[in-house]
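S.K.: Have a look at this prediction, sequence included:
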Amino acid sequence: MNYAKPPIRRARFAPWLLTIAAATPFLATPAAARGITAGSLVENTATATFQQGASTTTVTSNTVVVRIDELLDVSVASLDGANVPITASGAVLRFQVENTGNGPEAFNLLVDAALAGDDFDPAVVAIVWDSNNNGIYEPGTDLLITPGGATPVMAPDALGTVFVVLEWTTPPADGDLAQVRLTATAATGSGPAGTVFAGEGEGGGDAVVGAQNATGNALGTVFSQTATVTLSKSATIADPFGGTEAVPGAVVTYQLTAAVNGSAPVSDLVVSDVIPTGTSYVAASLRLDGASLTDAAGDDAGTASPAGIAVDLGTVAAGASHVVTFQVAID
């Protein structure tokens, strides 16, 4: 569905306009739509009273009708009170678009995620209009807007939420920052304040560009949350003679330490190892963080067999680590 107004036919710049809209000062920055709604008719008739002898007579002028022109303006603001984390799953920035003109208007939306001076440039996955105005990004429910496409027509003073969905193509360093700019521009047109689009206003009047040039923008910022996993392995030996020699009959205890580095958690982390050739797994020796695990599958996080061991750590928080130990006997 196309919500934008018909294509612009002609424009001219008029610093002084003999209309109600042009009489509004362009020096002040409006925070919201002001005054009477575009397309309204302002009518008035003058009277004159005079006296001839003992008689008082009143005459009226013709009625003058002025159609209120449409003032085009918009403001954009970030709705995120702080930097938003972006992970391997992506991120969503929230922006508020407000029609600060005095007539119904749609606004074309563009996103720039390749700004100079930040640490990385995320990819823009989608620009989405919050169709049910609940402030929650709902794929399949909210309206997808193509870059440069228009929002639905917004009434004067109406507020709308725009979601910018992002992802990274190459994982940035943990904690890197990226800025993203959303720009909204009146679909009827923009330009220097006072620019007139003849006949393009509500009700057939003119449309006049307001103090903010009928365009607005705001920045949102994401910071990367990445994670890496390090896995270290060590072994200690206890031989049958009370020493530490790797002789037949000695028991080797392997220790595997998995650590999550960075500021993001990881999921489905599984630590596994094979039983070395020339050794045999010591039954019931598998442990996680010092707690015994059974060798059977399905009853806890660990499994063990003559072929090897595996421990499912699941989701592990950033900065956390876990230690898996098991034993083998040298044949």
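M.R.: Cool, got the structure.
S.K.: Please count neighbours and contacts with C-alpha atoms only from this point.
M.R.: Fine.
S.K.: Report the buried residues of stretch 84-102.
M.R.: 84-87, 90-102 (16 or more other CA atoms under 10 Å).
S.K.: And for stretch 21-40?
M.R.: Buried residues in stretch 21-40 (16+ other CA under 10 Å): 21-22, 30, 32-33, 36-40.
S.K.: end-to-end on it?
M.R.: One end of stretch 21-40 sits 11 Å from the other (CA to CA, to the nearest Å).
S.K.: take a look at this one as well, against the first:
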Amino acid sequence: MNKLLTMVAGLGIVLNSGLALAGGTSAGTPIQNTATVTYSTTSGGSTRSVTATSNEIIVQELILSTLTSLDSGDVAVTTPETEAEMKFRLTNNGNGNEAFILNTSQPTSGDDFDATLTNIYIDDGDGVLNTSLDSVYDANNPPVIAPDDDIVFWVTGNIPGGLADGDEAAILLSALSKTFADANQNNPTIGAVVSGGDSGTEAISGENLEQISNKFIVSDLNVQITKTSSINDGLGSGTGTQPIPGAEVDYTITVSVTGSGTAYGVEIVDPLPSQLRLKDYTDPSGGIIMVNGNPTTGSASNSDGVEYNVTTNEITVNVGDIDAGDPDTVITFTSIIQ
């Protein structure tokens, strides 16, 4: 017990100075240290030595974690909306394998409405929420996270109808070490110690309860995109619209912004299938892509916000900010069936 108290005291000094270690020596690792003194009984005489009994310290588990929002800011929602989502990452910065109890809540005041929180989904590794593939988080059996590893997850909720533009719902999220939860310590403070740590050690909290928040914010901003096509087979007979090799396919992409507010950083990406190529893409100018009636090139320099990537066969158009009610953005280009 004296060794543990000494270790906790030492940790207290480091923690109070702003511990930023990640992982570190694994919990349960023995550290052995032996000191030796040498001497002689007469000046210039033979040397004798005495070795102290080996001192062993078992590294205890340090609980450290970080919650990070993976959304760029408040999450825009419509009213009503089903399964609106927030994305987070939980990182285990401690030195032991640890599971964490995730808890969501909403404040009783200070915002405009409550969402009906539905589930927490653990990402399957592709970074995209798919409720049929991603597993539902189970607080009774939370995933164990290795030191310096993390999980990505989503918090989902339903947004009620009848809300006003700009209404907000704050969502609070906390991550509690399961080791501390099992010891009925649901709000640990720095330096708190419980049994049941990794590899038979004590668990020492290197932090207060880890918490983060984000907001659902109602926006009646509505961005829509449509894509239409027409074909010219170049044969000059029949309908002239047969989709045959060598035929030209003219595409029109229309982006409209309605409601109120501004759509920021609007970017249109169109990955063409392998059976199509942008017309004249081998030209140094990169082929012609019309944006709102103005000819632009799909050159790799992207100086006009338009790029055609020959390797990925992908067209990207950066439009910038669009205010609700602005004229539609219309993009047209011609491709060739290979």
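M.R.: Received the coordinates, thanks. Given the structure is predicted, the values throughout are model-derived calculations rather than measurements.
S.K.: Give me the TM-score for this pair.
M.R.: The TM-score (TM-score structural alignment, normalised by the length of structure 1) is 0.59; 221 aligned residues with a CA RMSD of 3.1 Å.
S.K.: Filter the buried residues of stretch 21-40 of structure 1 down to the ones in helices?
M.R.: Judged by DSSP state H, the subset of these located in helices is 21-22.
S.K.: okay if I get the buried residues of stretch 21-40 of structure 1 as TSV plus distance to Gly262 of structure 1?
M.R.: Converted to TSV, these look like this (distance: CA to CA, whole Å):
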residue	distance to Gly262 of structure 1
Ala21	56
Ala22	57
Pro30	45
Ala32	44
Ala33	47
Ile36	56
Thr37	54
Ala38	55
Gly39	58
Ser40	60
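S.K.: what ranges do the strands span in the stretch 201-338 of structure 2?
M.R.: All strands of the stretch 201-338 of structure 2, identified by DSSP state E, counting those that start in this stretch, fall at 203-205, 210-218, 222-232, 248-258, 262-271, 276-278, 288-291, 294-297, 306-309, 314-323, 329-337.
S.K.: same for the third one, what does it pack against?
M.R.: I take that to be strand 222-232 of structure 2. Packing contacts for strand 222-232 of structure 2, counted by 3 or more CA pairs under 8 Å, 6 or more residues apart in numbering; DSSP states H and E, involve strand 248-258.
S.K.: cool, the fifth one as well?
M.R.: Secondary-structure packing of strand 262-271 of structure 2 (3+ CA pairs under 8 Å, 6+ apart): strand 314-323.
S.K.: Now do the buried residues in the strand it packs on.
M.R.: Buried, per 16+ other CA under 10 Å, within strand 314-323 of structure 2: 314-317, 319, 322-323.
S.K.: Would you agree Ser174 of structure 2 is in contact with Phe100?
M.R.: No - between Ser174 of structure 2 and Phe100 there is no contact under CA atoms under 8 Å: 9.3 Å.
S.K.: out of these two, which sits in the busier spot?
M.R.: In this view Ser174 of structure 2 and Phe100 are compared by other CA atoms under 10 Å, and Phe100 has more residues nearby, 22 against 18.
S.K.: Ala218 of structure 1 contacts Val74, correct?
M.R.: No - applying CA under 8 Å, one finds Ala218 of structure 1 not in contact with Val74, separated by 11.5 Å.
S.K.: which one of the two has more residues nearby?
M.R.: A direct count of neighbours by other CA under 10 Å for Ala218 of structure 1 and Val74 places Val74 higher, at 30 against 17.
S.K.: aligned partner of that one in structure 2?
M.R.: Under the alignment (TM-score structural alignment), Val74 of structure 1 pairs with Ser65 of structure 2.
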